[in-house]
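> need a structure here:
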Amino acid sequence: QSNGQGHILITRLAPDVATEIQEQHQLTYINAAHIGYIGDLPSQKTESAIAVITGGTSDYKVAEECAITAEFYGNTVHRIYDVGVAGIHRLLQHLDTIMSAKVIVVIAGMEGALASVVGGLVDVPVIAVPTSVGYGTAFGGVTALLSMLNSCASGVTVVNIDNGFGAAYTANMINHIGENK
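Presented below is the predicted three-dimensional model:
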C-alpha cells in the first residue's frame, strides 16, 4: 500500500501467510477459497452478471476463488453450486438465472460433463474449469480437463485444472464488454 496501490488481490494464499500479512495490512482473508484482498470490494457492480456453477460441493474452493475474483473486479456474480449432472434437476431449477448471465463459469471434477450440458443450454460464452477433486479415474482433474476440451457444445472454452482465478479474469473481461466505464 505504500506505493499507492490500495486494492490488491492475492490468490493461492496459505492461512499462515495470510496471518503474517494481516499483522501489517488490512487483509480480508477467505480461507475456504485461499484468497485474500486488501481494500474494499467495489460497491458498484456490473448490470450484467457472471454465473458461477459447480457440479458438486467438492468444487467449492475453486468456485469461491472464481466468484471472489470476479467480485473483486466489480462484477455481479450469481453462485449456483452443487447442480451436477448426477442430479440434473437441480441445474434446471436455476435456468432463469443461468439464461440471464452474460458469461458462465462451470466448475466440475469427475468427468466434467456439466460444461457440455450448460454449453448446450445457453447462447453465451461458457468457461469450463476442471477440478482436481473426485474419485475413480479422475487422475487429479485430467479426466475432466480432457472431457471439457472435447465438449461438443459450441462456445465452451477451457482453462487449466483448478484455475478459478483465470476463469474469473476472463469472465470479467467478457462481462465488461460494452459496460460504461
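
> can we go C-alpha only for contacts and neighbour counts from here?
Fine.

> how about the strands in the protein?
Secondary structure of the chain (DSSP state E): strands located at 8-10, 27-30, 35-38, 49-54, 76-80, 103-108, 126-130, 156-158.

> What helices and strands are in contact with the fifth one?
Which is strand 76-80. When contacts are defined as 3 or more Cα pairs under 8 Å, 6 or more residues apart in numbering; DSSP states H and E, strand 76-80 sits against strand 49-54, helix 60-72.

> Another for comparison:
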Amino acid sequence: MDNSDERLKKILQDVRDGGIEPDRALDLLRDLPFQDLGHTKIDHHRSLRNGFPEVIYGAGKTPEQVAEIFAEMCTRSNVLATRIPPETADYVITRLPDAQYNPSARTLVCRTGEVKYGPGHVGIITAGTSDLHVAEEAAVTCEMFGNRATIISDIGVAGIHRLFHRIDEIRSFSVLVVIAGMEGALSSVIGGLVDRPIIAVPTSVGYGANFSGLSALLGMLTSCASGVTVVNIDNGFGAACAACKINRLLEHHSDNETEG
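Modelled structure (predicted):
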C-alpha cells in the first residue's frame, strides 16, 4: 500500500471514529490520490476538485502507455480518451474488447456504469461537413459527462438559408457549441440570433490564408456578437467541457428555485 492509500485510510478511519467532520474529510480528499504507473500519474480524484474525471489525451503516447492507463482507469469508472490514432485504438481493444472507438471523433471510451444525464441539452453546430470530426469529439465528450448533445451540421454562412431553416431548433438548446473553419463567421451570425451561451470552436479547415485555423480563431475572438466565448483551434473537447459546466450551473439554479 502506497503513502496515498495510507493517508486515505487514515482519513476514513478518522471520519468513522468521529475525529474529523465529513466536510473536512472531503476537503482533504480533493488532493488524493494519484496512481503512479511510472510513465503516468493517474489523478483518480480529479472529479472531486473540478467536477470531471481525468481524460486520457492520446496524442504523443504509445499504444502500450494508452492501454495501461485505460485498463487501470476502467477498473474504477467510465473512461474517455481523446486524439486516439486508429492503430492505438486497435491495440487497446485487443486488451479491452469492451472499449468503443469513434474514428471520426478519434475518441475511445469504456463504459463501466450507466451515464446519468442532466436536464441540459447541448446543440453542436458546424459550418461545414469538414468540421464534423471536431463536432463528434464534442458530442462524445458531452455524452460521457452526462449531457445530451445533438449535432446539426453543414449550415454555414455560404448558404445561410440552411441556418434559418433550423433556427427554432437551435434556439431550443440550453448551450450552443458553434464550430467553423475558413473565416469562422458562423458563431457571430448565430450570436446575433439566439440568447443562449455560445462556445465557438475555430477549426483548421480552410485554404492557405486560413493559416491552419488562425483566421477562424481571430475572427471568432473579434466577433461583433457579444457574449461569444472562444476555445482553441479544433478543441471540441474543451468546448464540450465548458458547455457541460454551464449546464451544471443551470441545473443547480433550477434546483435552488424548486427548493425555494
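
> Which one of the helices and strands packed on strand 76-80 of the first structure lies nearest to residue 108 of the first structure?
strand 49-54 (5.7 Å; Cα to Cα).

> Mean neighbour count and distance to residue 178 of the first structure added to the strands of the first structure, as TSV?
TSV is the format used below for the strands of the first structure (neighbours: other Cα atoms under 10 Å; distance: least, Cα to Cα, whole Å):
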stretch	mean neighbour count	distance to residue 178 of the first structure
strand 8-10	15	24
strand 27-30	18	30
strand 35-38	23	27
strand 49-54	26	13
strand 76-80	19	15
strand 103-108	30	13
strand 126-130	30	18
strand 156-158	21	21
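
> From the chain's centroid, how far away is stretch 114-129 of the second structure?
Mean-position distance between stretch 114-129 of the second structure and its chain equals 10 Å (Cα atoms, centre = their mean, to the nearest Å).

> Leaving out the residues flanking it, which one is nearest to the residue nearest to the spatial centre of the first structure?
Ranked by distance to the mean C-alpha position of the first structure (Cα atoms, centre = their mean), the top residue is residue 66 at 3.0 Å. Leaving aside its sequence neighbours, residue 66 of the first structure sits nearest to residue 164 (Cα to Cα, 6 or more residues apart in numbering; 4.3 Å).

> contacting residues around the aligned residue in the second structure for the one you found?
Matched across to the second structure, residue 164 of the first structure falls on residue 236, judged by TM-score structural alignment. For residue 236 of the second structure, the contact set (Cα atoms under 8 Å, 6 or more residues apart in numbering) comprises 134-138, 201.

> now do residue 119 of the first structure
Taking Cα under 8 Å, 6+ apart, one finds 125-126, 153-156 in contact with residue 119 of the first structure.

> and if you look at residue 26 of the second structure?
Applying Cα under 8 Å, 6+ apart to residue 26 of the second structure gives no contacts.

> got it, and residue 146 of the second structure?
Counted by Cα under 8 Å, 6+ apart, residue 146 of the second structure has contacts 115-118.

> counterpart of it in the first structure?
Alignment note: residue 146 of the second structure maps to residue 74 in the first structure; criterion TM-score structural alignment.

> I'd like the distance between its match and residue 23 of the first structure.
Distance, residue 74 of the first structure to residue 23 of the first structure, using Cα to Cα, to the nearest Å: 27 Å.

> Please consider this matter closed, and thank you.
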